[in-house]
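> how would this look folded up:
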Amino acid sequence: MKTFLFGRWLASGLLVVCLLAALVFPVSYVWAQTPDGQGLVIASWNIERLGHGQNKDYEALGQIGQLFDFIAVQEAMTVEGLYRFQAALQEATGETWGMMYSHRIGRSTYKEKYAFVWRESRIDYLDGAVVYLDPGDLFAREPYSARFKNLSSGDEFAVATVHIVYGRRISDRTEEIEELARYWDWLHQIYPGTPVLLMGDFNLQPLHAAWQPLRDKGVVPLIVEGATTLSAVDGRFANLYDNIWVAESGPYASSPAGIVEFPALLGVTHEAARRHVSDHTPIYLLSHQAGLRGNIQADDFKVQPSAEESSAQKASDPLIGNRRSKILHRPDCPSYSRVGEANRVYFDTLEEAQDAGYRLAGNCP
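The predicted structure is shown next:
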């Protein structure tokens, strides 16, 4: 049974359509390539309902996507949407981008595709593109993976991507998260001797207890600070759901990783960004001391801090209380970023919060 479709396609007619279409909002940045090297910028991005409806600004998608060399895409709804994204990347970079994608995956009437897109000047597809067979039928949308090669360094790497079911409660997601430990073992069986990057939209914070089976195998998240879903409030982000998990003893464990808070990069409101781009930010890792492509400022994206910087930042962040439950969350508490925007109350000190009738969350360390 054919498990993937592969495209190396430049649709000149579609590209003309993209160029002639009216922009939803202008992009004013001037982009310039960083110097060539052996490093790669490997990203993951849930591009909300890509290809569905007429609201997407593909030029903006291309401007953000060109920061990277490789992108694992979740929530692609149509092949047309993927080809338009590929064309936007090619227009933004002046380079050819390869693409491959899965069939439509999902248990219910809601189905989506996974996709990989990459700069052909820097990366080559090797083999092993496959949708997980999921012997226990535990995934609503089975993960998708393939193996690639860094053309500059010769390094081979496997990428697996997944969009964990959201459900009505957190408990609806934990079964799939726990099953990722078995999936990790399976990935090493089909890509023996190859470093694996497990990336996607996991709909769960990386400190949740459901990750323990995967952590027990020596797998760790690269992103542990910040948030990747766009709040309705400009400048605020709600949940750290998107991530990249790697072997703690592998070559990518020490790779810098970060979050591209693209509304500020494009100079648009969160409302416009959610409507015309996505409600998720891209995340990325940098291999071999690579830098993000393009002429951008450090303040335009978030890089994971060192342990010392993280501790200092947490000490300066405000405490967040939930006005409905009267539960208080310190910056180092797992639920710190989960409090809904409408219910947030900010405090500078624990004493101030306690005087206001708040108590510390039971899951705080």
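> from here on, contacts and neighbour counts on C-alpha atoms
Noted.
> pretty sure residue 46 sits against residue 202.
No. Using C-alpha atoms under 8 Å, residue 46 is not in contact with residue 202; the gap is 10.3 Å.
> okay, these two: which has more neighbours?
residue 46 (26 against 22; other C-alpha atoms under 10 Å).
> distance of that one from residue 114?
10 Å (C-alpha to C-alpha, to the nearest Å).
> now for the two: what residues contact both?
73, 74, 75 (C-alpha atoms under 8 Å, 6 or more residues apart in numbering).
> what number of residues are in the vicinity of the second one?
I take that to be residue 74. Neighbours of residue 74 (other C-alpha under 10 Å): 25.
> what about it, is that helix, strand or coil?
strand (DSSP: H, G, I helix; E, B strand; the rest coil).
> excluding its backbone neighbours, what's nearest it?
Nearest non-adjacent residue to residue 74, counting by C-alpha to C-alpha, 6 or more residues apart in numbering: residue 46, 4.5 Å away.
> where's that neighbour, which helix or strand?
According to DSSP states H and E, residue 46 maps onto strand 41-50.
> report all helices and strands that that strand contacts.
strand 70-76, strand 196-201, strand 242-247, strand 283-286 (3 or more C-alpha pairs under 8 Å, 6 or more residues apart in numbering; DSSP states H and E).
> dump the residue contacts of the spatially closest residue to residue 129 that is not a sequence neighbour.
In space, and not counting its chain neighbours, residue 129 is closest to residue 146: 4.0 Å by C-alpha to C-alpha, 6+ apart. Contacts for residue 146 (C-alpha under 8 Å, 6+ apart) come out as 125, 126, 127, 128, 129, 130, 158, 159, 160.
> this one next, for a side-by-side:
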Amino acid sequence: MARKGRKRKNDNTKLLYLAFIIVVIIAAGYTQKDTIMSSVSNADVKDNQHNSDLLKVGSFNIQVFGQSKSAKADVMNVLSDIIRTYDIIAVQEIRDSSGTALDNLIKQVNSDGSSYAYLVSERLGRTSSKEQYAYVYNTRTVSPVGTAFTYPQTSDIFHRTPYIASFKSNEGIFNATFAVIHTDPDDAANEIKALYEVAEYAKGVLPADEPVIVMGDYNADGRYFDETSYVPLKSENYIWIIGNEVDTTVASGDNTYDRIVSTKPNIFYTGDAGAFRFDEVYNLTHEFAAEVSDHYPVYVFFKKDA
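Alright, predicted model coming up:
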């Protein structure tokens, strides 16, 4: 009988130990999730409070941004934090026939007292999978000038016609026109060549001293485009602010799909530009970062005054 009692006691001890291990594993999972969300809400304070004499401008392919992605609270928190670090950010790959995803994102951005607004294009594309561009901007630092419009192309070379808008700083003399593009991967080389015409068109309708910046997901690398090849946009009158050395992909590769190109001279350009590696800044796992996007946003700092 004594032996049976000891065995029953040992069995109970093993069950209690197993239950304890399960509780620890579950708790660890919640702790990791809480840590991620905490880091998202508190990270990158320095970048949110960049020099008040500068404007942070950039581009972000959010990768199939629609109702499904906008329903993920943790992803929306990260996207909101990213946007708040910018004064102007050109968004690509908005795929939402309901037109609610972007509006929900901006409401989330402004939920902390920020004051962001947006300009959005019509739905563009040759297939049933239409996309929109948007310029999201901080109303406390910049204002749109005139009316945004799609490039009036005559040759139908762009699958998603570039979307053009002008902005000025609320303080200082910064004034520039932007064209955002998401090239079709299978026709990237031809579309990148044609971006020169877009920039020259914008230059022709603007005062001569105002820079034109063409930015977005060019698909300008890898199997889509030979980044060493010459295109008209690489003439001496332009500067590729995001060069071939910058990795703009969240994936394991090092491709520079996303670009910022400016006319020269650009008296506002500081020389400070790159990819905003939000996974490192916010201490995210690779798996979670990939839920946010497969692209890093790119950025450049411009002076408000020359």
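> what sits against the aligned residue in the first structure for residue 267 of the second structure?
Matched to the first structure by TM-score structural alignment, residue 267 of the second structure sits across from residue 251. The contact partners of residue 251 of the first structure, by C-alpha under 8 Å, 6+ apart, come to residue 195.
> helix/strand/coil for residue 251 of the first structure?
Per three-state DSSP, residue 251 of the first structure ends up coil.
> now which residue in the first structure aligns to residue 287 of the second structure?
In the first structure, residue 287 of the second structure lands on residue 271 (TM-score structural alignment).
> look up how far residue 50 of the first structure lies from the aligned partner of residue 133 of the second structure in the first structure.
Aligned by TM-score structural alignment, residue 133 of the second structure pairs with residue 114 of the first structure. Look at residue 114 of the first structure and residue 50 of the first structure: by C-alpha to C-alpha, they are 11 Å apart.
> with neighbour numbers in mind, choose between these two.
residue 114 (30 against 27).
> test my guess that that one contacts residue 161.
Yes. Residue 114 of the first structure is within contact range of residue 161, at 7.4 Å (criterion: C-alpha under 8 Å).
> overlap of the contact sets of these two?
Residues touching both residue 114 of the first structure and residue 161 (C-alpha under 8 Å, 6+ apart) are 72, 73, 74, 144.
> next, count neighbours for the aligned residue in the second structure for the second one.
I take that to be residue 73 of the first structure. If you follow residue 73 of the first structure across to the second structure using TM-score structural alignment, you land on residue 91. Neighbour count for residue 91 of the second structure, taken as other C-alpha under 10 Å: 29.
> which stretches in the first structure count as helices?
Along the first structure, counting by DSSP state H, helices occupy 12-20, 58-65, 79-93, 171-190, 212-215, 262-266, 270-276, 307-316, 350-355.
> of those helices, which is nearest residue 226 of the first structure?
Counting by C-alpha to C-alpha, residue 226 of the first structure lies closest to helix 307-316 out of the helices of the first structure; the figure is 10.4 Å.
> can you check which part of the second structure that closest one sits on?
So helix 307-316 of the first structure is aligned with nothing, judged by TM-score structural alignment.
> which residues touch residue 140 of the first structure?
106, 107, 164, 165.
> repeat that for residue 56 of the first structure.
Residue 56 of the first structure touches 24, 50, 275, 276, 277, counting by C-alpha under 8 Å, 6+ apart.
> and which of these is nearest residue 308 of the first structure?
Nearest to residue 308 of the first structure, judged by C-alpha to C-alpha, of the contacts of residue 56 of the first structure is residue 277 at 34.2 Å.
> isn't that closest one up against residue 49?
No. Contact criterion C-alpha under 8 Å: residue 277 of the first structure and residue 49 do not qualify, at 9.6 Å.
> these two: which is more packed in?
Just comparing residue 277 of the first structure and residue 49: by other C-alpha under 10 Å the higher neighbour count belongs to residue 277, 26 against 19.
> tell me the contacts of the more buried one?
47, 48, 56, 57, 58, 60, 61.
> same check, this time on residue 194 of the first structure
Neighbouring residues of residue 194 of the first structure by C-alpha under 8 Å, 6+ apart: 156, 157, 158, 188.
> can you tell me what the third one aligns to in the second structure?
Following TM-score structural alignment, the counterpart assigned to residue 158 of the first structure within the second structure is residue 177.
> swap in the last one?
Under the alignment defined by TM-score structural alignment, residue 188 of the first structure corresponds to residue 203 in the second structure.
> how near is that match to residue 25 of the second structure?
60 Å.
> which one of those two is surrounded by more residues?
Neighbours were counted for residue 203 of the second structure and for residue 25 using other C-alpha under 10 Å; residue 203 has more, 17 against 11.
> the more buried one is in contact with residue 214, isn't it?
No. In this structure residue 203 of the second structure lies outside contact range of residue 214 using C-alpha under 8 Å: 11.5 Å.
> show the contacting residues for the residue nearest the centre of the second structure.
Closest residue to the average C-alpha location of the second structure: residue 60 at 2.1 Å, with C-alpha atoms, centre = their mean. Residue 60 of the second structure makes contact with 89, 90, 91, 92, 216, 217, 295, 296, 297, 298, according to C-alpha under 8 Å, 6+ apart.
> okay if I get the residues you listed as JSON lines plus distance to residue 119 of the second structure?
Listed next are those as JSON lines, based on distance: C-alpha to C-alpha, whole Å:
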{"residue": "89", "distance to residue 119 of the second structure": "11"}
{"residue": "90", "distance to residue 119 of the second structure": "9"}
{"residue": "91", "distance to residue 119 of the second structure": "10"}
{"residue": "92", "distance to residue 119 of the second structure": "12"}
{"residue": "216", "distance to residue 119 of the second structure": "15"}
{"residue": "217", "distance to residue 119 of the second structure": "18"}
{"residue": "295", "distance to residue 119 of the second structure": "22"}
{"residue": "296", "distance to residue 119 of the second structure": "21"}
{"residue": "297", "distance to residue 119 of the second structure": "18"}
{"residue": "298", "distance to residue 119 of the second structure": "19"}
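> out of those residues, which is nearest to residue 246 of the second structure?
Nearest to residue 246 of the second structure among the contacts of residue 60 of the second structure, with distances taken as C-alpha to C-alpha, is residue 298, at 9.2 Å.
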